[in-house]
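**Student:** Would you be able to build a 3D model of this:
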Amino acid sequence: MKINGNEIRPGNVIEHKGGLWAAVKVQSVKPGKGGAYAQVELKNLIDGTKLNERFRSSESVERVRVDTKDFQFLFQSDDMLTFMDNETYEQIELSAEFVGERAAFLQDGMAVTLELYEDKPIGINLPEQVTLEVTETEPTIKGQTAASSYKPALLENGVRTMVPPFVGVGEKIVVDTNEVTYVKRAES
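**Tutor:** Down below sits the predicted model:
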């Protein structure tokens, strides 16, 4: 479906320069001279590279329809991840490289959403937050206030993050899977 350059919105997937790109940020610019245009930050869905492009309203781009399907993470074998389609129960394998660093957050039975283009996986969405146990961190120093700086912690999945001083070993915390940051203590 063709759309004008000024109709691109964040989240849209477009065909551009022979690849599939997702619009990450879109800013409308109206310079003093010349016509208005949209400054768009694009992310390549295949290799993850980023690109900044200007699209004028007179230009048209091909907007791509991406299908999403719910899957369940089953297990990891070497560097391959196995997922099951929630509707058909068919299993597919994806390389851990496809998921990237966030593969460390996958837990058995976790619900994920795969983005498909012509039945080929091009992206994966994990839950925004996961609960993990702190396996290693520095002890709290007496008199240290909660407003002070965060301290490093190692989580059960091997990921390192910064936590507030009151968090200790054995506690469960909620972590943001996109930013790999501490959100809050998990409610027991």
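**Student:** Please count neighbours and contacts with C-alpha atoms only from this point.
**Tutor:** Fine.
**Student:** And the helices in this structure?
**Tutor:** All helices of the chain, identified by DSSP state H, fall at 96-99.
**Student:** what's the residue nearest to the spatial centre of it in contact with, if anything?
**Tutor:** The geometric centre of the chain, computed from its C-alpha atoms, lies nearest to N178 (CA atoms, centre = their mean), at 5.0 Å. N178 makes contact with 102, 128 under the criterion CA atoms under 8 Å, 6 or more residues apart in numbering.
**Student:** this one next, for a side-by-side:
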Amino acid sequence: MKLCHSNNFRSGLKIIFENEPYLIESSEFVKPGKGQAFVRVKLRKLLTRQLIEKTFKSTDTLEIADVLEHTASYLYNDKNFWYFFKKNTFEEICIEKSIVGIHKKWLLEQDTCVVIFWNDQPISVIPNKFVNIKVIDTSVALKGSTVNASTKLAILSTSAVIKVPLFIKIGSLIKVDTRSGEYVSRIKE
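**Tutor:** Reported below is the predicted structural model:
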């Protein structure tokens, strides 16, 4: 069990707080004119991706989390479980639908992603930052309705629904930012 003092907190460090793993997104050491120094920290809960802010005394210590990240390829799903294999060991990983969560709409077969493990159990799946996905359906822009609206809704091959520019047609291949779920560009085939 490794401990870390709060005045050594840095971005990217993974710690155990309230018996759960957290990722430190930012930390600021504050030494006021009066009183004890403290550290203001933004923490991302690795299990739910929730962001919280917390203040620690400069004398506080927390345990460093035993969190590992593995590169894996997405294979397939059976609606309840999602199957991946680790690139380095070729070991198959079975992950519950609830752990994959909202990221399922950005997973394409044979795509690589990062699977995060805590205590040898998968806790999160992070897809690539950008994915190329085919548009399977899109709403038709009516003449005259383009004055105020410059986007329309499109359904992608992974069943995700996003806003796209009016020139995107059914069958187009587009690049999507998985962090925000926004259209980035059209891919020429």
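**Student:** Report the TM-score for the pair.
**Tutor:** Superposed pair, TM-score by TM-score structural alignment, normalised by the length of the first structure: 0.85. Supporting alignment: 187 aligned residues with a CA RMSD of 2.4 Å.
**Student:** picking that back up, from L106 of the first structure, how far off is the residue nearest to the centre of the first structure?
**Tutor:** Counting by CA to CA, to the nearest Å, the separation of N178 of the first structure from L106 of the first structure is 13 Å.
**Student:** For S58 of the second structure, see how far away the most far-flung residue of the second structure relative to its centre is.
**Tutor:** Computed with CA atoms, centre = their mean, the residue of the second structure farthest from its C-alpha average is K34, at 40.1 Å. K34 of the second structure sits 14 Å away from S58 of the second structure, taking CA to CA as the criterion.
**Student:** same question, I187 of the second structure
**Tutor:** Separation of I187 of the second structure from S58 of the second structure (CA to CA) stands at 50 Å.
**Student:** who has more neighbours, these two?
**Tutor:** In this view I187 of the second structure and S58 are compared by other CA atoms under 10 Å, and S58 has more residues nearby, 18 against 12.
**Student:** Does that one touch S6 like I think?
**Tutor:** Yes: using CA atoms under 8 Å, S58 of the second structure is in contact with S6, at 5.6 Å.
**Student:** shared neighbours of those two, anything?
**Tutor:** Between them, S58 of the second structure and S6 share these contacting residues under CA under 8 Å, 6+ apart: V39.
**Student:** Quick one: end-to-end distance for stretch 149-160 of the first structure.
**Tutor:** Taking CA to CA, stretch 149-160 of the first structure runs 16 Å from one end to the other.
**Student:** distance between that stretch and the chain's centre?
**Tutor:** Averaging C-alpha positions (CA atoms, centre = their mean, to the nearest Å) puts stretch 149-160 of the first structure 19 Å from its chain's average.
**Student:** Stretch 43-53 of the first structure now?
**Tutor:** Averaging C-alpha positions (CA atoms, centre = their mean) puts stretch 43-53 of the first structure 14 Å from its chain's average.
**Student:** Over to stretch 150-165 of the first structure?
**Tutor:** Put simply, stretch 150-165 of the first structure sits 20 Å off its chain's centre (CA atoms, centre = their mean).
**Student:** measure it end to end?
**Tutor:** Counting by CA to CA: the opening and closing residues of stretch 150-165 of the first structure are 6 Å apart.
**Student:** which residues touch that stretch?
**Tutor:** Here stretch 150-165 of the first structure makes contact (CA under 8 Å, 6+ apart) with 104-105, 132-138, 140, 144-146, 148-149, 180-182.
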